[in-house]
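Chemist: Quick one, what's the 3D model for this:
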Amino acid sequence: MAGSMRTIRMQIEYDGTDYSGWQRQPGEVLTVQGEIERVLRRITQEPVGIDGAGRTDRGVHARGQVASFTTGSPMPTSRLMHSANSLLPPTIRITSMRQAPESFHARFSATSREYRYFLVERPSAIDSRFAGCCHGKPDLFAMNRLATLLTGTHDFAAFSKESSDQHGTLCTVSEARWYRSGRFCVLGIEANRFLRSMVRFLVAGMIEAGMGRLEEEEFARMLESGCRPSDLKPADAAGLFLWKVRY
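Modeler: Got it, this is the predicted structure:
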């Protein structure tokens, strides 16, 4: 029989290429949350629902997703984690699991989330699974001037898809900068919260400016006005990683 309930906190990495995002969906839709819940239910023999810190979209990856759940199972977390990893597909891996205070909630206890976007200059058979491509050499200085505009509290309505559970469009960005890492251009961005597809729309706008196709003033106007041109599509999901969640 199940004992007293415990709150468990786990860190997860996944290759999101083949999944319809993090969040469980009805029917036979393959999601990261759905796969982990399926495995935990099988191990604990109880209904398990997990909460993730970030609801990544279809095709987006994670190096440091955090999730929590409650269980009556007395199984040690080390054994539970080992059992789960042996049953999960190789594209999902629980990297740590431990008991947390009863009040801990992966989503609501988080103070900030950090995303990273990886960009390559030319198409690659190898890198295309984990990077977007800008088809040319971007002006990283121009892109960083725009990244500087993002810090502080702003209305990011122009850079998001509407979502039914979105509580307003204000977000506070604590850091945003582009840098080179080997063959990649990388955007690191941290904020208290992110709107749906927000990072990918921001990246798309900054790439357009970096490639000389969008005036920097136009990007700034989008941020101020809350309106974006209809031809601006979000950057490729393959380049985006939920990198770290802070508490």
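Chemist: from here on, contacts and neighbour counts on C-alpha atoms
Modeler: Noted.
Chemist: The residue nearest to residue 111 when sequence neighbours are not counted: how many residues sit nearby?
Modeler: Distances taken as CA to CA, 6 or more residues apart in numbering put residue 247 closest to residue 111, at 5.1 Å, once the chain neighbours are dropped. Other residues within reach of residue 247, judged by other CA atoms under 10 Å, total 11.
Chemist: Same check on residue 104?
Modeler: Residue 104, neighbours per other CA under 10 Å, totals 17.
Chemist: and if you look at residue 136?
Modeler: What residue 136 shows, counting by other CA under 10 Å, is a neighbour count of 12.
Chemist: Let's see this one next, to set against the first:
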Amino acid sequence: MQKSRRYFIELAYKGTAYHGWQLQPNAIAVQEVLNKSLNIFFRKEIETLGCGRTDSGVHASQFYAHFDVEQDFSETDKEKFIRSINSLLPSDISVSQLIKVNNDAHARFDATLRAYQYHLHFKKDPFKTDTSWRIKDKLNLIAMEEAANIIKEYQDFGAFCKSNADNFTNICHIQKSEWEIVPNGLIYHITANRFLRNMVRAIVGTLVDVGKGKIEAQDLHQIIQSQNRSAAGASVPACGLFLTQVKYPYINNNV
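Modeler: The predicted structure is shown next:
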């Protein structure tokens, strides 16, 4: 009997048509589509486990999942695999890498860093309909930057966590929280070792409230310290959110 081997698969997807990454009983998810393509390729049931879960309508320009299979891929085999899987997948999901790892490697628990971007734009743009949130208000970017910097002072983000989430802890170590000015819009960049469910969209909603003048930047201290979700701003639409980077200590050292 052949020994099972573990592989990481790197993919990207536009989340507009999907109810997030994770399998859903009554809705189409990215994981379901990927699993079906792998089942066809390997001619057997393959189960993937992702590096996290994205909400309905959220995108990922970098996402990892792992699966186990008996087959041992050479570099040439990997290239053929990627071509074959991409031919089976719809146009809004693509695979870029297949990486052999140790059998105890874990796509979710071994990730040391995750990075998100949130895109918003001001003027109507038909090409940004599904990938950015249009906001008509004038925003005070200086105040929003001040508020974004305050985010980095804290570790407990219960105030930005979806109610009734099953988190074992609300502690996250934020490494980056900043706004970038781009033509016809803004991009919010946030990087941490982990994120709570709905956390980024809740943070952006609160920062936008600062930009609109609904609250002051310094109010972020009280909001975060309250650990109360109702004290923070509303979650912004999913369309503007991208998971852009996931890091592992061994990802460049194939086993």
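Chemist: Would you agree the residue nearest to residue 111 of structure 1 is in contact with residue 112?
Modeler: Yes - between residue 247 of structure 1 and residue 112 there is a contact under CA atoms under 8 Å: 7.1 Å.
Chemist: How much space separates the nearest residue to residue 21 of structure 1 once chain neighbours are set aside from residue 230 of structure 1?
Modeler: Computed as CA to CA, 6+ apart, the closest residue to residue 21 of structure 1 that is not its neighbour in sequence is residue 58, at 3.8 Å. Counting by CA to CA, to the nearest Å, the separation of residue 58 of structure 1 from residue 230 of structure 1 is 21 Å.
Chemist: With residue 62 of structure 1 instead?
Modeler: Going from residue 62 of structure 1 to residue 230 of structure 1 by CA to CA gives 29 Å.
Chemist: ditto for residue 48 of structure 1
Modeler: For residue 48 of structure 1, the distance to residue 230 of structure 1 - CA to CA - is 41 Å.
Chemist: Could you do residue 80 of structure 1 as well?
Modeler: 48 Å.
Chemist: For these two, indicate the residue with more neighbours.
Modeler: Legend: neighbour count by other CA under 10 Å for residue 80 of structure 1 and residue 230, higher for residue 80 (17 against 6).
Chemist: Which residue is the nearest non-sequential neighbour of that one?
Modeler: residue 43 is the one closest to residue 80 of structure 1 (CA to CA, 6+ apart), at 7.6 Å.
Chemist: Might you report the residue contacts of that neighbour?
Modeler: Contact analysis of residue 43 of structure 1 by CA atoms under 8 Å, 6 or more residues apart in numbering lists 80, 83-84.
Chemist: same check, this time on residue 179 of structure 2
Modeler: Here residue 179 of structure 2 is in contact with 144-145, 148, 186-189 (CA under 8 Å, 6+ apart).
Chemist: Please repeat the previous calculation with a cut-off of 10 Å.
Modeler: Residue 179 of structure 2 is in contact with 117-119, 141-142, 144-146, 148-149, 186-190, counting by CA atoms under 10 Å, 6 or more residues apart in numbering.
Chemist: Go through those and flag which are in strands.
Modeler: Here DSSP state E is the test, and the contacts of residue 179 of structure 2 give 117-119, 186-190 as lying in strands.
Chemist: which of those residues lies closest to residue 35 of structure 2?
Modeler: Residue 35 of structure 2 lies nearest to residue 117 out of these, by CA to CA, at 26.6 Å.
Chemist: what's the burial count for that closest one?
Modeler: By other CA under 10 Å, 24 other residues sit near residue 117 of structure 2.
Chemist: follow-up on the earlier one: which element is the aligned partner of the residue nearest to residue 21 of structure 1 in structure 2 on?
Modeler: Aligned counterpart of residue 58 of structure 1 in structure 2: residue 56 (TM-score structural alignment). Per DSSP states H and E: residue 56 of structure 2 is located in neither a helix nor a strand.
Chemist: The one 4 residues further on too?
Modeler: Taking DSSP H and E as the criterion, the element that holds residue 60 of structure 2 is strand 59-69.
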